[in-house]
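Undergrad: predicted model and sequence below, questions to follow.
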Amino acid sequence: MTALPTTAQPTGLEWDLLERVPGRPLPGHLYTDAAVYDADLRHVFGRHWFLATTEAEVREPGDFVTIDVDRRSIIVIRDDDGQVRAFHNVCRHRGARLLTEPSGFVGNLTCGYHSWTYGTDGRLLHAPGLTGTDPACLSLRAVAVRAVAGLVFLSLAAVPPTDIDDFAALATPYLEPHGLARAKVAAQVDLEEAGNWKLVMENNRECYHCDGHPELSCSFFPTYGLEAHEVPERLRPAHERFTAAEADLHARCVELGLPDALLEDLVDPDVAHRVAREPLDGAGESFSLTGRAVVRRPLADLGEARLGRLSIHTQPNAWLHVLSDHAVVFSVLPLGVDRTLVRTTWLVHEDAVEGVDYDLAELTHVWTETNAQDSAFVALTQAGVADPAYEPGPYTSSEYQVDHFLSWYTAKMLDGLTAGRAS
């Protein structure tokens, strides 16, 4: 059990979190209760860094995307000086939404209601008839933003946690050689899953269910997540194949000067993370039914196709895989207590041409199918945790990352709840 705080008597939700049993899921109502969901928005998405988008989606000055986190809408835009910025998508006059499209290009940000106009840096440039107020006091409300080697993180906190700097220092040497900051978007698919955002994340944090992903299993080793002593006899050949591929990948990384040491700290930091280079089965080049690359133009000029996958997980809402030929970036955004957006973005070399260098259906096939399968698993779980008969069962050893995710979540929620009572 988590240690008791030394402040005043804990609230009901705090007791629920304090009494969480390590090695088991949360009680069912923590996935179904609207008040808990509201607390998640305040104390997780309202206080901590989360992955919002990629630099590939805002390549040029004036390019923007809008990010929705439940009722909040945030504009991420590249300003006229080339800097990535973020603002609340709320006019400073009477609150109208400034941008209603999910993405696009603007010269300035003009409110469609009364024509208040803002620059791409958020400054109020024009407000018809406004007198007696300094326009400098009416700039758009900024949101903290940090670009990390092509990934764009946001924090809604008034004082954002500072350890995003530590994560950036760790992750940048792994990501930078792959050129994500220069990549372009080949495809983006939004899938609304019928489940609480925590169940979506828990599902991703384990491969215990990966037998349910036949397309992904063509490139994932069937022993993924198992320790050597846990591998059953029937999977020994696959484990030996994995061990050989792992050694081969390490040798190639040494030759190319690519870092490949496992970096794993999934509980304590604000941007808790796992960074790993891992081999792929089959040809070992990409996510496909053969393991062969699906993009003829490599993502970066590394001179080697068989680089497996650079996988990065970050709490609370993201994971991505970077391969020699493309990258796939996933972000999870809560829409309601039992509705979650899973956004999947496929990135390719900036000069890769659809129909020439890649076939879009082939590029997206594995993860389109896998996402649909995961969505069904999440819906089944959401229905089950709402059942009065549900009791949290024990995790297997291969589900340790799920346990770490819930340990991170529990600690951050308790931090927020106790801080709220103290203020």
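TA: Good, I have the coordinates.

Undergrad: contacts, neighbours, all on C-alpha from now
TA: Fine.

Undergrad: so the closest residue to His43 other than its chain neighbours: helix, strand or coil?
TA: Among residues not flanking His43 along the chain, Gly416 sits closest, at 5.1 Å (C-alpha to C-alpha, 6 or more residues apart in numbering). Following DSSP: H, G, I helix; E, B strand; the rest coil, the label given to Gly416 is helix.

Undergrad: swap in Leu310?
TA: Classification of Leu310 by three-state DSSP places it in strand.

Undergrad: another structure for you, compare them:
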Amino acid sequence: MNPSTTRADTVAAPPPEPPPGHPGEALPAHYYTDPAVAEAETEAIFAKSWQLVCHESDLPGPGARLTGTVAGREVLVVRTEDGSLAAHLNVCRHRGTRLVSAPEPEGKAIRCPYHGWTYKLDGRLVGAPEARRIPCLDKPRLGLFPVNVESFLGFVFVNLDLEATPLAETCAGLAEAVGHYAGPGLVPVGKHRIHDLADGEEQNANWKVIVDNYLEGYHVPVAHPALMRLLDYGAYTVDVQENYVLFESPLRDKPSSNWTERLYQRLATPMPGLTEADRRVWRYAVIYPNTLIDFYPDHVLAWTALPTAQDRAAIPGGFYTRTGESLRTRLARRINIRIGWETNDEDAELVERVQAGMRTPGFEPGPLSQREVAVGWFARRVREDLEEDTR
């Protein structure tokens, strides 16, 4: 990149508004490869959007706490004494000490490990050792920096923008479509947790390449033989809204030629709370910009794509189910998760290949298929956010 290039120069002028029914335009290659674009996204996208941190089950009772990273800041999320949620920047107002490092036990207060400044769970400063020796100690003005927090579908999201529109409002319609799968009553399955970056996977691609890949089924016939045998590709549908996309694909009636997949087709049984109509369909949702949730008859998988470098991203996530599930549902879930890991490995190779290809001098993406309309939606949203930031 030319040293004289400004950050605004890294964002190309938007393409003309596509005609109705047009899938839109993909992002130019430099959006995935230019470090200046990655830097601009921190404030223009991640600091102004709802970011998935955990599930409510990760904060089981008053005093429970955990941390997540949002736009380069570490956020502390706690369950308060009245059972509600609160979030703060994870930094003491005294000398900037990191307050909480996972894992830490529950407690009625948040105490700085450096000098002992103590805060209520809601962030109010309530104590400082030798307070009389601290001139101008104004406790009401020295509470923890607040962060917007909201539970949606039972998952906990935070937003650094204190004036952000509630997520439930921006995603109106999504809860009605898939809310019967989710909610605070879900329980985790296995060791993986959304907030646990240390135990999560990383992929060698820009976070947008990973989201792009999730946003279309166009590659399924070529890249995912198991999914092609299981899903009715011709009936794969996409519902694009302004702030989310919802996908649906029914399972095939024809038994798979693979015995594992054939066994899953036979065992597929809805979790408690689902209906018979949910037995033969898989649903997927993307909440802009980087929350991805899979709704299966036998479990829910929620994950996110967090940039760790311009060409690398963490993808932490967790599996969830409902209490009271049948043995058939548990067996089906184990098979489904196994198929999912195989698909994930295929996608990890694909996105790494895309990232490598994007670095080819002179390359620019070609036209999108109608099956890639959600990729066009995502590209438009990213361009708009970056352009707004440069203005």
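TA: Okay, I see it. Everything numeric in this text was worked out from a predicted model, so none of it was measured.

Undergrad: sorry, back to before: the residue nearest to His43 of structure 1 touches Phe45, doesn't it?
TA: No: with contact defined as C-alpha atoms under 8 Å, Gly416 of structure 1 does not reach Phe45; the gap is 11.0 Å.

Undergrad: who touches Arg296 of structure 1 in this structure?
TA: Counting by C-alpha atoms under 8 Å, 6 or more residues apart in numbering, Arg296 of structure 1 touches Asp325, Asp357, Tyr358.

Undergrad: is Arg333 of structure 2 in contact with Phe295, as I believe?
TA: No: in this structure Arg333 of structure 2 lies outside contact range of Phe295 using C-alpha under 8 Å: 11.7 Å.

Undergrad: any idea what Glu364 of structure 2 aligns with in structure 1?
TA: Alignment note (TM-score structural alignment): Glu364 of structure 2 maps to Glu391 of structure 1.

Undergrad: nearest residue to its match other than its sequence neighbours?
TA: Nearest residue to Glu391 of structure 1 in three dimensions, chain neighbours excluded: Pro27, at 7.1 Å (C-alpha to C-alpha, 6+ apart).

Undergrad: can you check Gly190 of structure 2 too?
TA: Excluding its sequence neighbours, the residue lying closest to Gly190 of structure 2 (C-alpha to C-alpha, 6+ apart) is Phe319, at 7.1 Å.

Undergrad: show me what that neighbour aligns to in structure 1.
TA: Under the alignment (TM-score structural alignment), Phe319 of structure 2 maps onto Trp346.

Undergrad: so that match sits in a helix?
TA: No: assessed with three-state DSSP, Trp346 of structure 1 is strand; it does not lie in a helix.

Undergrad: from Pro160 of structure 1, how far out is the residue nearest to His43 of structure 1?
TA: Gly416 of structure 1 sits 13 Å away from Pro160 of structure 1, going by C-alpha to C-alpha, to the nearest Å.

Undergrad: repeat for Pro237 of structure 1
TA: Pro237 of structure 1 is 48 Å from Pro160 of structure 1, by C-alpha to C-alpha.

Undergrad: which one of the two is surrounded by more residues?
TA: Pro160 (18 against 12; other C-alpha atoms under 10 Å).

Undergrad: can you find the partner of Glu55 of structure 1 in structure 2?
TA: In structure 2, Glu55 of structure 1 lands on Glu56 (TM-score structural alignment).

Undergrad: what segments of the stretch 151-300 of structure 2 are strands?
TA: All strands of the stretch 151-300 of structure 2, identified by DSSP state E, counting those that start in this stretch, fall at 155-159, 187-189, 201-203, 237-240, 244-250, 281-287, 291-295, 300-304.

Undergrad: adding mean neighbour count, write the ones you listed out as a markdown table.
TA: Converted to a markdown table, the strands of the stretch 151-300 of structure 2 look like this (neighbours: other C-alpha atoms under 10 Å):
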| stretch | mean neighbour count |
| --- | --- |
| strand 155-159 | 24 |
| strand 187-189 | 18 |
| strand 201-203 | 17 |
| strand 237-240 | 16 |
| strand 244-250 | 20 |
| strand 281-287 | 21 |
| strand 291-295 | 21 |
| strand 300-304 | 23 |
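
Undergrad: for structure 1, which helix is longest?
TA: In structure 1, taking DSSP state H as the definition, the longest helix is helix 360-385.

Undergrad: quick one: distance of that one to the chain centre.
TA: Taking the mean of its C-alpha atoms, helix 360-385 of structure 1 sits 16 Å from the chain's own mean (C-alpha atoms, centre = their mean, to the nearest Å).
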